[in-house]
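# could you look at this predicted model? Sequence included:
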Amino acid sequence: MNELSVLLGYANTLWHLAGFVTTPLELVSFILSVATVWLNIRQSHWGWLFAIISSVTYGLVFFGSRLYGDMGLQLVFITVSFYGWYQWLHGDDSHDRLPVTALNARGRWSAAAGWLVGFALLAWFLKSYTDTDVPNADGFLTAGSLVGQLLLSRKKIENWHVWIIVDVLYVALYLHKHLMLTAVLYAVFVGMAVIGLRAWSEDGQSADGGAGRRMALE
């Protein structure tokens, strides 16, 4: 137990890095998170392993900053990551690699409704049972992140739309909480989400074209 306390104490030591105040734990989480999104853009299932590890490290970072919604979100991310890993490898009807697809109108409305309901519940919980000073922002972005992660696990292209909205707002939240390196990370995530949206859109169009050609031949 003492060794763990010493390790956590070192991991949360303040570092001055390129004009930012950060900690070793936040820096490691930064690197792992960038690797996760880069692998997601490339549709590599190994991205889910990095997601699990970065969720553990960021859970500790958020606990120290009293962002309890984000901390709890990391636990959910770990669970969803195992689900997403399986889905990407064996998730379609033929148990082959999961293709990129888009939500229909009903699916988009369901995702939006789930986001709003999740926001209401999480904001109420955070106000009632924690000492966070940003319950509404934390609840809204936590709910949005859950929606984005679930869409990502099913390779729905709309996950990138959700992440763009969430990541822009997270930049402001982390600046408010003085998590400067994490704010920079989420600014990077905005750009990576735009790249991911374009890459997956091209992949989806290629898949649709291939399906159309096969139907014509048949």
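Okay, I see it.

# drop to CA atoms for contacts and neighbour counts, all remaining ones
Fine.

# tell me the buried residues in the longest helix anywhere in the chain?
Longest helix of the chain, by residue count under DSSP state H: helix 180-217. Residues of helix 180-217 classed as buried: 180-183, 185-187, 189-190, 192-193, 196-197, 200-201, 204 (neighbour count, 16 or more other Cα atoms under 10 Å).

# one more: stretch 55-70?
For stretch 55-70, a neighbour-count test (16+ other Cα under 10 Å) marks 55-62, 66-70 as buried.

# also stretch 81-90?
81, 83, 84, 85, 86, 87, 88.

# again, but for stretch 25-40
For stretch 25-40, the neighbour count (16+ other Cα under 10 Å) marks 25-27, 29-30, 32-40 as buried.

# so which residues of this protein form strands?
Counting by DSSP state E, residue ranges of the strands within the chain are 15-17, 20-22.

# what's the first one packed up against?
What that stands for is strand 15-17. Here strand 15-17 touches strand 20-22, going by 3 or more Cα pairs under 8 Å, 6 or more residues apart in numbering; DSSP states H and E.

# for comparison:
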Amino acid sequence: MNVLEWLFDAQIVIGDQHVLWREVIGNVFGLLSALGGMRRKVWAWPVGIVGNLLLFTVFLGAVFGTPNPVNLLGQAGRQVMFILVSIYGWYRWTRRSGDTATTITPRWASWPTRIGIVLVMVGGTAALTPLFTALGSYEPVWSDAWIFMGSLLATYGMAKGWVEFWLIWVAVDVVGVPLLFSAGYYASGLMYVFYGAFTLAGFFVWMRQRVRPSAVVTVEG
């Protein structure tokens, strides 16, 4: 058995529960990517892509014939989105010159923007739910659609420098944790618990930076 075959089939058996090593390793790579991104390391992008590829196969359990035959289409779809964003980020970071930097000043979104975020979040979830249902996503399907829409909006909000993007991630995690545990994705559920605490802390950090006029977040690019 070669390494790829082992990686695809290897499991951790705890009682009557089966956890794929791909799920564990994919989440570890995601955590390493997040830590590397905080330190503005170029290797964060390819590491994140590897994690996204692994998790994409995990969340299409029924398609890939895993011991947990459950499809979470929102989770799988957002891995594709993250891969595309990572390719773009990797491209930009590897072509930076000298000490050139893009400075992002954390700022509050306007009230019309906040209302728009809520409407897009709710409306997008409502629109995607019947589509994900028809494609065979795991119940409750609205949770999977909510996670997908929240991931899109949080990524966009981060690019815009809105402090509120952290709260969108918190909203994703609040729904994601019970969904992942109920679907049998225990490693990802535990990681979501950690990410939930991390994103809530990130909100307060950016909020403090927002109230100090001299504070900025610098991302090399």
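Looks like it came in fine. These numbers come from a predicted model, not from an experiment.

# and the TM-score between them?
After superposition, the two chains reach a TM-score of 0.77 (TM-score structural alignment, normalised by the length of the first structure), with 202 aligned residues with a Cα RMSD of 3.2 Å.

# show me the contacts for the aligned partner of residue 207 of the second structure in the first structure.
Aligned by TM-score structural alignment, residue 207 of the second structure pairs with residue 201 of the first structure. By Cα atoms under 8 Å, 6 or more residues apart in numbering, the contact list for residue 201 of the first structure reads residue 157.

# what of residue 20 of the second structure?
Contacts for residue 20 of the second structure were tallied using Cα under 8 Å, 6+ apart; they are 9, 10, 11, 12, 58.

# gap between the third one and residue 127 of the second structure?
Here residue 11 of the second structure is placed at a distance of 36 Å from residue 127 of the second structure (Cα to Cα, to the nearest Å).

# between the two, which one's more packed in?
Remark: of residue 11 of the second structure and residue 127, residue 11 carries more neighbours, 18 against 14, as counted by other Cα atoms under 10 Å.

# centre of the chain versus the longest helix of the first structure, how much separation?
15 Å (Cα atoms, centre = their mean, to the nearest Å).

# returning to what we had before: looking at the contacts of residue 20 of the second structure, which are in helices?
In this view, the contacts of residue 20 of the second structure that belong to helices under DSSP H are 9, 58.

# could you see which of the contacts of residue 20 of the second structure carry over to the first structure?
Counting by both residues aligned by TM-score structural alignment, their matches' Cα atoms under 8 Å, the contacts of residue 20 of the second structure that remain in contact in the first structure are 9, 10, 11, 12.

# ok, and the most crowded of those residues?
Within those, residue 11 tops the neighbour count with 18 neighbours, counted by other Cα under 10 Å.

# mind listing the helices for the first structure?
So, for the first structure - with DSSP H - the helices run 2-11, 24-41, 47-64, 68-90, 105-129, 135-153, 158-176, 180-217.

# who does the second one touch, helix- and strand-wise?
Taking 3+ Cα pairs under 8 Å, 6+ apart as the contact definition, the neighbouring helices and strands of helix 24-41 of the first structure are helix 2-11, helix 47-64, helix 180-217.

# what's the closest of the buried residues of stretch 55-70 of the first structure to residue 116 of the first structure?
Of all the buried residues of stretch 55-70 of the first structure, residue 116 of the first structure sits closest to residue 69, with 15.2 Å by Cα to Cα.

# may I see the buried residues of stretch 98-106 of the first structure?
Residues 98, 99, 100, 101, 102, 103 are the ones in stretch 98-106 of the first structure that count as buried (16+ other Cα under 10 Å).
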